[in-house]
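Asker: Prediction below, plus the sequence it came from.
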Amino acid sequence: MTFAYLKSPHGADPIIVEGTFPASPERVFRAFTDPEELVQWFGNKALKTAKVDLKVGGSWTFTFAEKDGERDVLQGQYEEIDPGRILVFTWRHHKETATGKGETSPASEVAIYFTEVADGTRVRLSHSMVESESTRLNICGGWDACFSDLDRILRSHDAAAAIA
């Protein structure tokens, strides 16, 4: 499988994902923090709701559509916020089965750096402290797909704005 944005070896810790997006750092930062925008590109279109309390110590929760009676929730807490420059947060995955049994992963950390470049914004994401290799393998593919969807959304928004 080929990954367009993954820069670290597949399954390595930390997971490094990088891409350049055709928008300002402030615009790309908003895509990572606005609930209405997040549901458009995060989680391979399976994200049902996103709740964001964008302040240091504030929490975020992403709930995915139920599939085969299972429910997936990602959640964490913001540790550092500098709009258009940096976003750091904890990350936990909670999975609940159809029988109601739940399991929550240990916390990991995501740090996202936004840098203005000539053709838009360079985003470097580091997802670290993921304990199991199988989870890292899944997260690698997930972030790569998210970056691809984010690029598509930002390009379509730019095209729509140019026409308007």
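Answerer: Perfect, thanks for sending it.

Asker: C-alpha from now on. contacts and neighbour counts both.
Answerer: Fine.

Asker: Buried ones in the helix or strand hosting Phe147, by neighbour count?
Answerer: In this structure, Phe147 is located in helix 133-163 according to DSSP states H and E. By neighbour count with 16 or more other Cα atoms under 10 Å, helix 133-163 contains the buried residues 136-137, 139-141, 143-151, 153-154.

Asker: helices and strands around it, which ones?
Answerer: With contacts defined as 3 or more Cα pairs under 8 Å, 6 or more residues apart in numbering; DSSP states H and E, the packing partners of helix 133-163 are strand 15-21, helix 35-41.

Asker: Minimum distance to Val28: which of those has it?
Answerer: Among the helices and strands packed on helix 133-163, the nearest to Val28 by Cα to Cα is strand 15-21 (7.6 Å).

Asker: Below is an additional structure, to be compared with the one above:
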Amino acid sequence: MDKITEAVIEADPRLPIIRLTRDFAAAPDRLLRAHTDPALFTRWVGPDAMTTRIEHWDARTGGSWRYASVHDDAEYWFHGCFHEIRPDRIVQTFTYEGDADGVALETMWFDDLGGGRTRLRTQSLVDSFEGRDAWLRSGMETGVNEGYAKLERMLIDGTA
């Protein structure tokens, strides 16, 4: 099985879905923790030029979250609900508050590849093909790849 070291981002041709796949050098439980522990999450999420400030974080089935990505004096707010957290997946909503009508339903699967490796698969169902294509044009791949590179380093050096 080939290792996927940079996120593969794909648009579904039939549905307004974005799929993302990336491998990590860590067991699924460590990757899950990095996505649910707010102290870890703020250290890796998003582009290198931004920092993350959490306003609210309740990582449990039925919980919710809200955070800001900050660059210079600009703040970009996001919020959502954790619909389900299990050892092998997270189901949540995701809303960029600059487009409050654009709610995505996201599912993240943590696939154990053995040998201390995990394949993260994410599916984001958005409200329309136009919304999906706007996400893809937004430069999201920079934030995804820079954020996941930070997470990979944290997993390798044992800080996550």
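Answerer: Ah, there it is. Predicted, not measured: the structure shown is a model, and the values here were computed from it.

Asker: Just give the TM-score of the two.
Answerer: Taking TM-score structural alignment, normalised by the length of structure 2 as the basis, the two superposed chains have a TM-score of 0.78; 148 aligned residues with a Cα RMSD of 2.7 Å.

Asker: returning to what we had before: which of the buried residues of helix 133-163 of structure 1 lies closest to Phe64 of structure 1?
Answerer: Cys146 (14.2 Å).

Asker: got the contact list for the closest one?
Answerer: Counting by Cα atoms under 8 Å, 6 or more residues apart in numbering, Cys146 of structure 1 touches 41-44.

Asker: Give me the buried entries from those residues.
Answerer: Under a neighbour-count criterion of 16+ other Cα under 10 Å, the subset of the contacts of Cys146 of structure 1 counted as buried comprises 41-43.

Asker: As JSON lines, those with distance to Ser59 of structure 1 would be great.
Answerer: Written out in JSON lines, the entries for the buried ones among the contacts of Cys146 of structure 1 read as follows (distance: Cα to Cα, whole Å):
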{"residue": "Trp41", "distance to Ser59 of structure 1": "20"}
{"residue": "Phe42", "distance to Ser59 of structure 1": "17"}
{"residue": "Gly43", "distance to Ser59 of structure 1": "18"}
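
Asker: so Arg27 of structure 1, which of the three states?
Answerer: Following DSSP: H, G, I helix; E, B strand; the rest coil, the label given to Arg27 of structure 1 is helix.

Asker: Quick one: residues contacting the aligned partner of it in structure 2.
Answerer: For Arg27 of structure 1, the equivalent position in structure 2 is taken to be Arg30, counting by TM-score structural alignment. Contact analysis of Arg30 of structure 2 by Cα under 8 Å, 6+ apart lists 155, 160.

Asker: Now do Arg30 of structure 2 against Asp157 of structure 2, distance only.
Answerer: Distance, Arg30 of structure 2 to Asp157 of structure 2, by Cα to Cα, to the nearest Å: 12 Å.

Asker: cool, and Pro13 of structure 2?
Answerer: Pro13 of structure 2 sits 38 Å away from Asp157 of structure 2, going by Cα to Cα.

Asker: Of all the strand elements in structure 2, which one is longest?
Answerer: Ranked by residue count and defined by DSSP state E, the top strand of structure 2 is strand 74-86.

Asker: and the helix or strand following it, how far from structure 1 on average?
Answerer: If you walk from strand 74-86 of structure 2 toward the C-terminus, the next helix or strand you reach (DSSP H and E) is strand 89-96. Following superposition, strand 89-96 of structure 2 is found to deviate from structure 1 by 0.4 Å on average (mean Cα distance after the TM-score superposition for structure 1).
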